[in-house]
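pasting the structure only:
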């Protein structure tokens, strides 16, 4: 008679709860590689990510063995199915990039060398182990190259479970007799973890989408549809301390005689002007691929942050924007009128104080207005 413990194995739940913890450590390490830009070189990135993967597997295997002391299948082969499924989950959730499937290969080589050290060389066992590892790598290859198709259907998880089970059994039978209960247990363990992973990924994606929507709403100016002051402050702090943005330029502009527009044509006309200018500038920034990001700071004041752009480049872009606005004929309630803007531009290289930066570009805007408006000032 087969019991549930025979199918899932002892301490299955304990091992399942260990996986997210160890996975979290692995992803923190990957984030640190990216944050400190240690993965810019392809060879260095491969070595770091492969080593990170190896440490992840070793730690997981050590914890599994500590939970299941005295396993009849030996240290190298016991829980091989859970190690396989943990690796599969990594490839299900990690962001994909070119050749990511090859990062696991050094671990396979290390595993086989340890296998030879423990069990010695026998042609039959070598063929079985290498067949199991090859089959599992083909599963990883499929996950990396066809993940969107695979994750779209639950039936795909069934077939994944079959192939991973077969890979684990091939490794196990290289040294041990594997009863039917063990094979069934491997399959159901793998299927259970894959289904849990799919549900978890789905729930996380919903939460992430809701958070993204809330964050977007908190960062969007309702009137103009562009980013607001809060977003500007966050972005400014981000670029000031980003290793990927060694320098940037910033523009501050406001609408010339905006109060007169409100007084002469009404506040709805003023709203119309703000929306039109915001839309036109966003479209032009995208067309010119200028790395410019528009923010409404308040009233008729707007900032544009140009990542990795010199002051001269930002000046030329703002000169074009200023000309486009002054050449455009605005009309509200069939009443035509002209609009112009004044702009201050500053290039930021070493300054790290947001207030100092805003004061600097604000002074340049003041000079543009003092010089007659409808122009850009940059020194």
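Sure, I can see it. Please read all numbers here as calculations on a predicted model, not as lab measurements.

from here on, contacts and neighbour counts on C-alpha atoms
Will do.

what about residue 31, distance to residue 244?
Separation of residue 31 from residue 244 (CA to CA, to the nearest Å): 15 Å.

can you give me the helices in the stretch 1-150 of the chain?
Residue ranges of the helices in the stretch 1-150 of the chain, as given by DSSP state H, counting those that start in this stretch, are 4-8, 12-35, 42-67, 74-77, 80-93, 105-119, 123-145, 147-150.

could these be laid out in CSV, adding mean neighbour count?
Shown next, in CSV, are these (neighbours: other CA atoms under 10 Å):
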stretch, mean neighbour count
helix 4-8, 16
helix 12-35, 15
helix 42-67, 17
helix 74-77, 18
helix 80-93, 20
helix 105-119, 14
helix 123-145, 18
helix 147-150, 14
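
Of all the ones you listed, which one comes closest to residue 300?
Nearest of the helices of the stretch 1-150 of the chain to residue 300, taken as CA to CA: helix 12-35 at 36.5 Å.

Mind telling me what element residue 293 is part of?
In this structure, residue 293 is located in strand 292-298 according to DSSP states H and E.

Now that strand: buried residues?
292-297 (16 or more other CA atoms under 10 Å).

Give me the residues contacting that strand.
Defining contact as CA atoms under 8 Å, 6 or more residues apart in numbering, one finds that strand 292-298 is touched by 221, 224, 226-229, 231-232, 278, 281-282, 285-286, 302-307.

dropping in the other structure now:
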């Protein structure tokens, strides 16, 4: 009967451990990969450290309760010790930050020093070994995560050291085989669940990043697409209104008479021309001292967001530089006589703009003015009074 009750208690504890471990891991993954909540983004490092401390403190307190106060009915059972070992390891591998491993070192050392009933050579050695293994995991996290054998091996080593440390903290007498079967079996089962769930979450995150990249990158040119442009305009405008950033400008670029290239040659040639223009635009953005980001809005239309306050004179110099870049482009393998020109419209964000689209609308209006006036022209926002 006693064995059945112990087995029932073990199974319930095992299920609880698995649920709590997966839930905690999911929560930390959410914090570290959240890209929508501005509070989380702004305070991610502090949040992970504070929540890590709270979670580990809770587990250490429950472990103390398990070890010292709640073993009268079923004998010694270190349910929460397994949770501590898994949490220590997961948080190190998830955060890979010195502050995280230092926090865990303080908690492990305090737990041992404050609650041990006896200091033994083996106990002190096991404590130091536990800490050393945590630092080893931190220093080699990337390499360990790439190889399952190393990952499982490091967790097993940490589990052995931590379990030995806790065993040496008290005078438990002769602990029976059932105890060690429950302890080692529980750690192995929940450890496998944790590591495999971690790998599965890693695959999910990588897939989500690929989907996000495909949704934000133009497949033909590799530039950020219109969706990214709109999102960045929204973020710029919100930061501008809050006073976090200063004035910024938008350049809209349209290739002149691009339809002739497609009609004269073919669309594959047109795609090659668009890729060449994108390369020039990328170089243009990278060399702009004010800081800029390039986008393809669709078709032969491109854009640039310049993150600085620039005068009309400077805006003209930037626009002319890109026109010169296009004029130098040659396509000898297609037709050496191909010459490219573009029309450009520029606008700057204004204090009385109502939405993030207003600056884009103004740049688009100036672009239309350039094209209507004869193409290969530049129309700019006037200097502010």
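The structure has been received and is ready for your questions. Predicted model only: the values in this text are computed from it and were never measured.

May I have the TM-score of the superposed chains?
After superposition, the two chains reach a TM-score (TM-score structural alignment, normalised by the length of structure 1) of 0.76; 365 aligned residues with a CA RMSD of 4.3 Å.

Output the helices of the stretch 1-150 of structure 1 as TSV; include the columns distance to residue 181 of structure 1.
Formatted as TSV, those follow (distance: least, CA to CA, whole Å):
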stretch	distance to residue 181 of structure 1
helix 4-8	6
helix 12-35	15
helix 42-67	20
helix 74-77	16
helix 80-93	14
helix 105-119	24
helix 123-145	19
helix 147-150	28
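
Out of those helices, which is closest to residue 351 of structure 1?
helix 12-35 (21.3 Å).

Report the contact partners of the spatially closest residue to residue 9 of structure 1 that is not a sequence neighbour.
Distances taken as CA to CA, 6 or more residues apart in numbering place residue 185 nearest to residue 9 of structure 1, at 6.6 Å, with adjacent residues excluded. With contact set as CA under 8 Å, 6+ apart, residue 185 of structure 1 has these partners: 6-9.

Can you point out the helix or strand that includes residue 185 of structure 1?
With DSSP H and E as the criterion, the answer for residue 185 of structure 1 is helix 180-219.

Could you do residue 159 of structure 1 as well?
Residue 159 of structure 1 belongs to helix 154-172, assigned by DSSP H and E.

where do the strands sit along the stretch 201-350 of structure 1?
Secondary structure of the stretch 201-350 of structure 1 (DSSP state E, counting those that start in this stretch): strands located at 248-255, 292-298, 301-307, 330-332, 335-337, 341-348.

Which among these is found nearest to residue 215 of structure 1?
strand 292-298 (15.4 Å).

relative to strand 301-307, how tilted is that closest one?
Relative orientation of strand 292-298 of structure 1 versus strand 301-307 (axes from the mean of the first three to the mean of the last three CA atoms, to 10 degrees): 150 degrees.

angle of strand 292-298 of structure 1 against helix 180-219?
50 degrees.

just to revisit the earlier point, from the chain's centroid, how far away is the helix holding residue 185 of structure 1?
Centroid displacement of helix 180-219 of structure 1 relative to its chain, using CA atoms, centre = their mean, to the nearest Å, is 17 Å.

Tell me the buried residues in that helix?
181-194, 198, 219.

contacting residues around residue 19 of structure 2?
Residue 19 of structure 2 neighbours (CA under 8 Å, 6+ apart): none.

which one in structure 1 is aligned with it?
Matched by TM-score structural alignment, residue 19 of structure 2 corresponds to residue 17 in structure 1.

Please report the distance of its match from residue 4 of structure 1.
From residue 17 of structure 1 to residue 4 of structure 1 the distance is 18 Å (CA to CA).

now do residue 14 of structure 1
15 Å.

Mind putting the buried residues of strand 292-298 of structure 1 into CSV with distance to residue 35 of structure 1?
Below are the buried residues of strand 292-298 of structure 1 laid out as CSV (distance: CA to CA, whole Å):
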residue, distance to residue 35 of structure 1
292, 23
293, 23
294, 26
295, 26
296, 29
297, 29
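
any idea which of these is closest to residue 65 of structure 1?
Nearest to residue 65 of structure 1 out of the buried residues of strand 292-298 of structure 1 is residue 293 (CA to CA; 52.6 Å).

what about residue 285 of structure 1, how many neighbours?
Around residue 285 of structure 1 there are 19 other residues, counting by other CA atoms under 10 Å.

cool, and residue 331 of structure 1?
13.

Residue 69 of structure 1 now?
Residues near residue 69 of structure 1, counting by other CA under 10 Å: 11.
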